[in-house]
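*Asks:* 3D, please:
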Amino acid sequence: MADEKARVLVVDDDPDLLDLVQRSLSAYGFEVITHTSALGVSNLVRQSEPDFVLIDVNFPALKGDKVVNLARQYASSKTKFILYSASDESKLRSLALASGADGYISKSVQGEELAKRLHAFRLKPRPPTPPTPAPAT
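*Replies:* Below you'll find the model as predicted:
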């Protein structure tokens, strides 16, 4: 497992940023998949089974925090959803908590630091989801 590349799905509507993140993370040993729209993320998560979904929160049609809620239904239990935005840290923290994301990273974090943070998320266990209450009879 130590030799296995972590797969990252990066979702952002800025193709230049996607290119930068793809080149950067690939250089640090990640397998990177990019997507330019909030639409279709659930399908892509189901098909590609990423270890991480690094997703912008500011899309015109559907906000990234809402996409997390939708895509999580199709993700494996190992997939970690991380909000990735230029928004201020307090807003990102609140959105991550409200959306059920596993965390957040500011877009100002690039290169080696981004790779280190993703590795840290990989080692961090996901809090257990609360059990769904049984229907009343």
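
*Asks:* Every contact and neighbour count from this point should use C-alpha atoms.
*Replies:* Will do.

*Asks:* This protein: strands as residue ranges?
*Replies:* Remark: strands assigned in the chain by DSSP state E are 7-11, 31-35, 52-55, 80-85, 103-106.

*Asks:* now what about the third one, what contacts it?
*Replies:* In this structure, residues lying in contact with strand 52-55 by CA atoms under 8 Å, 6 or more residues apart in numbering are 6-12, 45, 64, 79-85, 118.

*Asks:* which ones are touching the closest residue to residue 103 other than its chain neighbours?
*Replies:* Of all residues not flanking residue 103 in the chain, residue 82 sits nearest, at 4.9 Å (CA to CA, 6 or more residues apart in numbering). For residue 82, the contacting residues are 52, 53, 54, 55, 96, 101, 102, 103, 104, 105, by CA under 8 Å, 6+ apart.

*Asks:* how many neighbours does residue 101 have?
*Replies:* 22 (other CA atoms under 10 Å).

*Asks:* Assess the claim that it and residue 81 are in contact.
*Replies:* Yes: contact criterion CA atoms under 8 Å: residue 101 and residue 81 qualify, at 5.1 Å.

*Asks:* I'd like the structure of this one too, to check against the first:
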Amino acid sequence: MLKILVVDDDPNILELVSIQLTQAGYAVQKASNGFEALEIIEMDYPDLVVVDVMMPGMDGYTLTRKIRSTTDIPVLLLTAKGELADKEKGFLSGSDDYVVKPFEPKELQFRINAILRRYDKAVDAFIQAGPLNINRQSYEVLVGNKILLLPLKEFELLSVLASRLNTVFTRDILLERVWGYDYEGDEQTLNVHIKRVREKLQKLTPNVKIATVRGVGYKLEVLE
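*Replies:* The predicted model follows:
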């Protein structure tokens, strides 16, 4: 499950954002200030950090610079300021996006998913999941000398699942990452593609399977 660290000195905002992201299928870590956030990052590397700009002791811009000076963790800034100069300061500090309070919960989720999707595209061109080797350049899936060629959406779906073994991806996240956040279809499309990839994987190797996490989504498992 993808981990998101939320940093805000306002306990109400911290709880609100945490609940929303937990419901979206993320594992949420919480910090009430920049110093606490840096300690959490050092101990347990999150996939993304949501940072409030106006915090005492260490503001969000400073925290963002510190995060980006030593890691490649993406950062999304939350702030009550919407002026162009403030946005510029946020991006210059190294943030990936900027959301102005008050914000629609869905907008925050869309922007987080879009950032994570961009970072997924920067992953190595080759993904290994047990005996499965995925070549994102040639769009081939290999097990030993067996080659599987999948339609594009099926290939992208398998690549997302294989990029983080045993990580549960929610249905919404999979739809947004493979079909785009503006996709207007329904979950049946995802169900059909999951079924097709499962059937093809089973023929290729019995050691890799897509598991259903009821009420949440799917994850890729490598069996012993």
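
*Asks:* thinking again about what came up before, quick one: the strands of the first structure as JSON lines, columns for distance to residue 113 of the first structure too.
*Replies:* Below are the strands of the first structure laid out as JSON lines (distance: least, CA to CA, whole Å):
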{"stretch": "strand 7-11", "distance to residue 113 of the first structure": "15"}
{"stretch": "strand 31-35", "distance to residue 113 of the first structure": "16"}
{"stretch": "strand 52-55", "distance to residue 113 of the first structure": "14"}
{"stretch": "strand 80-85", "distance to residue 113 of the first structure": "14"}
{"stretch": "strand 103-106", "distance to residue 113 of the first structure": "10"}
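
*Asks:* What is the aligned counterpart of the residue nearest to residue 103 of the first structure in the second structure?
*Replies:* Using TM-score structural alignment, the partner of residue 82 of the first structure in the second structure is residue 76.

*Asks:* Ok, residue 40 of the first structure next?
*Replies:* Using TM-score structural alignment, residue 40 of the first structure lines up with residue 36 in the second structure.

*Asks:* gap between its match and residue 29 of the second structure?
*Replies:* Remark: distance between residue 36 of the second structure and residue 29 of the second structure (CA to CA, to the nearest Å) = 11 Å.

*Asks:* So those two - more neighbours on which side?
*Replies:* Legend: neighbour count by other CA under 10 Å for residue 36 of the second structure and residue 29, higher for residue 29 (18 against 12).

*Asks:* Please list all residues in contact with the more buried one.
*Replies:* 3, 4, 5, 6, 18.

*Asks:* for these, which one is nearest residue 217 of the second structure?
*Replies:* residue 3 (15.7 Å; CA to CA).

*Asks:* what's the counterpart of the closest one in the first structure?
*Replies:* Match for residue 3 of the second structure (TM-score structural alignment): residue 7.

*Asks:* quick one, what contacts that match?
*Replies:* So residue 7 of the first structure contacts 30, 31, 32, 33, 49, 50, 51, 52 (CA under 8 Å, 6+ apart).
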